[in-house]
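Undergrad: Build me a structure from this.
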Amino acid sequence: MAAHAPPGREENDRKKRGKSSGKVADFRYKRPERSDKKERAKAKSSPASTAKRQSGKSSRGKNPPNTSPKWSNSRQAYAALDLGTNNCRLLIARPSGEHFTVIDAFSRVVKLGEGLAANGRLSDAAMERTLGALKVCAEKLRRRRVHLARSVATEACRRAENGPEFIARVREETGIALDIISAEEEARLAVLGCHILLDEGAGPAVIFDIGGGSTELVLIEPGGPVPRILDWMSVPFGVVSLTDSVRAPDGTADGRAARYAEMRRMVSDSFAPFARRIAPIGKQSERIRLLGTSGTVTTLASLHLELPHYDRKAVDGLIVPSEAMRAISEKLATMSRGERQLLPCIGDDRADLVVAGCAILESILDIWPAPKLGVADRGIREGILRGLIAADAMGEQHKADLQRSRVEA
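TA: Take a look at the predicted model:
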């Protein structure tokens, strides 16, 4: 298992308690930082590493100088771990042409942010659940002999008073080095992971990620293989944090309607600065586009398709009428928990949280009224993998260039 030191540690150690937003001009891949010195020394002294160095010495200079392939690590395994407020997700993949092929995956609802809105701390029960999931991830990383990995934690660990302590405990008990990323980095990775699913066209687009503890909205400039972020915003309302912030309904239809209206008001107020900034762009454009990555949009898309059970192949990349998604949201908001629980693709885990997701989605449709909504069952993990693979390939190419220079000299 390989891990590298958290980039931008000073920025990541800040507690992000309020809204974040800003203009971003740079959207380039960033090369991951290397592991700490102790890990490098340990790896260097291992028997496998010693044998590899000796083998390398005996064959050095025998290969033609210009035969190094672009993807020299095409059989290496790379991993991305995303620890969110509600879920712990892992992807392990190998490069395949310009893309990658997933060879292992893991996902578990851990509810790390449960009670965080009220107490400002991660609870003991939530941390134990999460550690159990991370130990499974650590075993997968070892078994798959992962070449390079990046593990990130988002809003729950950003906001929690004891977030850094939990990160240290995870490192000690599992060996996984979690990087508490900023809201800006979270938005960047989400866009990198799913932008290829945008509806075709030249109009401006908003990509959003409804998480457990926060929601990121990103305005991108169309064109080019990797989009440029023009503006973005992150608000501390996700499906978990918003659910915890509004009093539970009294069991009546009127009570459910009042609670949903309060959720809509809170989210709309939070989005207001971003809405004002992007409004002129939306009005000036003949066609605008919208893409969402989250459990909310994939669940609603499943209901739209009337799937008996969740099918990623049917949902990932689907383009649906925005009004259809709004109608489903409004219907779910009026139903009781028991009624939602019986619906396919919702079940017990999402019966409570999906209402908050609907409120957030409708507020997004208010400020960016694209006629169609793209659905992505991909995001931060895929963004991490693309960044790791591309950066590693660039590093390998640089080494090959240096070696050629020495041979030619």
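
Undergrad: From here on, just use CA atoms for contacts and neighbour counts.
TA: Will do.

Undergrad: elements contacting the top helix by length along the chain?
TA: In the chain, taking DSSP state H as the definition, the longest helix is helix 253-284. Under the contact criterion of 3 or more CA pairs under 8 Å, 6 or more residues apart in numbering; DSSP states H and E, helix 253-284 touches strand 228-235, helix 322-334, helix 353-367.

Undergrad: would you turn these into TSV with distance to N12?
TA: Formatted as TSV, these follow (distance: least, CA to CA, whole Å):
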stretch	distance to N12
strand 228-235	15
helix 322-334	34
helix 353-367	26
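
Undergrad: Of these, flag the one that's most buried.
TA: helix 353-367 (a mean of 23; mean count of other CA atoms under 10 Å).

Undergrad: Report the next helix or strand after it in sequence order.
TA: Using DSSP states H and E, the helix or strand that follows helix 353-367 in sequence is strand 372-376.

Undergrad: Can you list the buried residues in the helix or strand just after that following strand?
TA: In the C-terminal direction, the helix or strand that comes right after strand 372-376 (DSSP H and E) is helix 380-408. By neighbour count with 16 or more other CA atoms under 10 Å, helix 380-408 contains the buried residues 380-393, 396-397, 400, 403-404.

Undergrad: another one to check against the first:
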Amino acid sequence: MPLTATKNFPLIAAIDLGSNSFHMVLAKTHEREIRILDRIGEKVQLAAGLNEALDLEEEAIERGLECLRRFAQLITDLPKGAVRIVGTSTLRIAHNRQHFIDRAKEILGHDIDVISGREEARLIYLGISHTLASIDDKRLALDIGGGSTELIIGQHFESQYRGSLQMGCVSYSQRFFKDLIISPARYAQAYTAARLELMEIEQTLKRIGWKEAVGASGTIKSIAQACFAAGFGQGEINQPGIAYLKQQLLKLKHIDQVDFPGVKPERASIFPAGLAIVEAIFDALNLDQVQAADGALREGVLYDLLGRHQHEDVRERSINALMQRSHVDVEQALRVENKALEVLQQLAEPWQLTDDWHKEMLSWAARVHEVGLDIAHYHYHKHGAYLVEHSDLAGFSRQEQQRIALLVRGHRRNIPLQLFNQCGNDSHALLYLCVILRLAILLYRIRGSQEVPELRLQATEDALEILFPACWLEENPLTAADFHKEAQWLTRINFKLSLGEYFC
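TA: Modelled structure (predicted):
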């Protein structure tokens, strides 16, 4: 069941912070449908601002922030939850991404999620599938971005295989055409590099199979339009069109000479790299043609956002699947979850834990806190944290998985304060959630056989007093010992836990 009540936002927006371009889509919602009201896209080339140390240079950061200042006007009045902003390949690898994210959040007023390559692939397929007629057979979908390329096989609205490769039109332009010189040797290098990347997944894709191939993104559309303008096909990319464009491209000596009908001037500089990647994909997968689709990542983000609020949050399915794979004791997990949420309700105001994400993180962490037991009991909280952070959990951003993993890591024994302190403005909230989770787990150490009493809680910023019914702790000495030991663990993070009694 969804953690929060159904929400009906009349307007929702999605922003895609891509490696080549930033895009925003504003839409009106009606029941389970969306109607696009506005689209904005600007070429930012964030990936071109990555230096050798994988830090974003200030010039690229400023280009991105200037773009977002313009985007901000359209979403300034939208409430939290009505806007989702996702960062992709460049923000995944940039060491100083948090510096950019903090400044961007200040401008936009909404959180920014950095998503994994596989999550990007899932959302791309969701966006594509909502703009195409439904078929019963499998589809291959591909999207060539500025820093990564996603290849997905799916059926209807569900992706069955999601692959993300580190090759993109901007990163390959920087790598193989940095000085703007075009030559057969440089094109061949780009093509070979793409073929080597594809070797990682091409056999898997062929084994699964597909009926038709579709593509999204500016690179796909640009090459499709160039093929059509040259007289090849009806708007799709095909083998003869690729061969012709390659032949014409290699007659040129410099990027500034790229001027193909159908190719926008702002895409000319990344056209050679994009064509090399497309040719490599066609050859690796024995494709005859790829149809260009209108939907892409940002549309997928919109539909995923709509699902979270109105009918299905894919994150719930991901958590349940992880629990099943890890043979979690579901009854115990739900007992801990219910008690943790009950405690949160009492402490939400004094500890300022009133945002939706506080409840979500606590709930999910409670359900998966024992996944590490599937590996070993020794240090199972550490095993569990690793599984949560590094599993392919559809619907979750990297930050969300890291938050849940941190709660799992800290649910027993020593709390890794230094890791919590790395969470910036959210560190205090996450520490409070960790304390709540630990208390709920202690109450159910005796699995299912012990009736847990009603607790009365009195909290300050760095202290919590728990009042048990009179004589209950005396009658339950193991639990009393656990809580006294817990008080010692919490002193290590300068937090005071005290116990008392109340009379019914």
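
Undergrad: TM value for the aligned chains?
TA: TM-score for the superposed pair, counting by TM-score structural alignment, normalised by the length of the first structure: 0.68. Supporting figures: 309 aligned residues with a CA RMSD of 3.1 Å.

Undergrad: quick revisit: tell me the gap between the longest helix of the first structure and the middle of its chain.
TA: Chain-centre distance of helix 253-284 of the first structure: 23 Å, with CA atoms, centre = their mean, to the nearest Å.

Undergrad: ok and it relative to strand 228-235, angle-wise?
TA: For helix 253-284 of the first structure against strand 228-235, the angle by axes from the mean of the first three to the mean of the last three CA atoms, to 10 degrees is 160 degrees.

Undergrad: buried ones in helix 253-284 of the first structure?
TA: 256-257, 259-260, 263-264, 266-268, 270-271, 274-275, 278, 281-282.

Undergrad: in the second structure, what residues pair with the helix or strand following it?
TA: Using DSSP H and E, the helix or strand that follows helix 253-284 of the first structure towards the C-terminus is strand 289-293. Aligned using TM-score structural alignment, strand 289-293 of the first structure spans residues 212-216 in the second structure.

Undergrad: got the buried residues for the matching stretch?
TA: So for stretch 212-216 of the second structure, counting by 16+ other CA under 10 Å, buried means E212, A213, V214, G215, A216.

Undergrad: gap between the fourth one and Y125 of the second structure?
TA: Separation of G215 of the second structure from Y125 of the second structure (CA to CA, to the nearest Å) stands at 10 Å.

Undergrad: any shared contact partners between those two?
TA: A141 (CA atoms under 8 Å, 6 or more residues apart in numbering).

Undergrad: one step back: and the two most separated of the buried residues of helix 253-284 of the first structure?
TA: Maximum pairwise distance among the buried residues of helix 253-284 of the first structure (CA to CA): 35.1 Å, between R256 and I281.

Undergrad: just to revisit the earlier point, relative to helix 322-334, how tilted is the longest helix of the first structure?
TA: Using the same axes, to 10 degrees: helix 253-284 of the first structure against helix 322-334 is 160 degrees.

Undergrad: Just to check, R409 of the second structure is in contact with E389?
TA: No - using CA atoms under 8 Å, R409 of the second structure is not in contact with E389, being 10.3 Å away.

Undergrad: which residues do these two both contact?
TA: With CA under 8 Å, 6+ apart, R409 of the second structure and E389 have no common neighbours.

Undergrad: between those two, who's got more neighbours?
TA: R409 (27 against 19; other CA atoms under 10 Å).

Undergrad: From K105 of the second structure, how far off is the more buried one?
TA: 28 Å.

Undergrad: now do D294 of the second structure
TA: 28 Å.

Undergrad: go on, K359 of the second structure?
TA: For K359 of the second structure relative to K105 of the second structure (CA to CA), the value is 22 Å.

Undergrad: Those two: who's more crowded?
TA: Remark: of K359 of the second structure and K105, K359 carries more neighbours, 20 against 15, as counted by other CA under 10 Å.

Undergrad: where does that one land in three-state SS?
TA: helix (DSSP: H, G, I helix; E, B strand; the rest coil).
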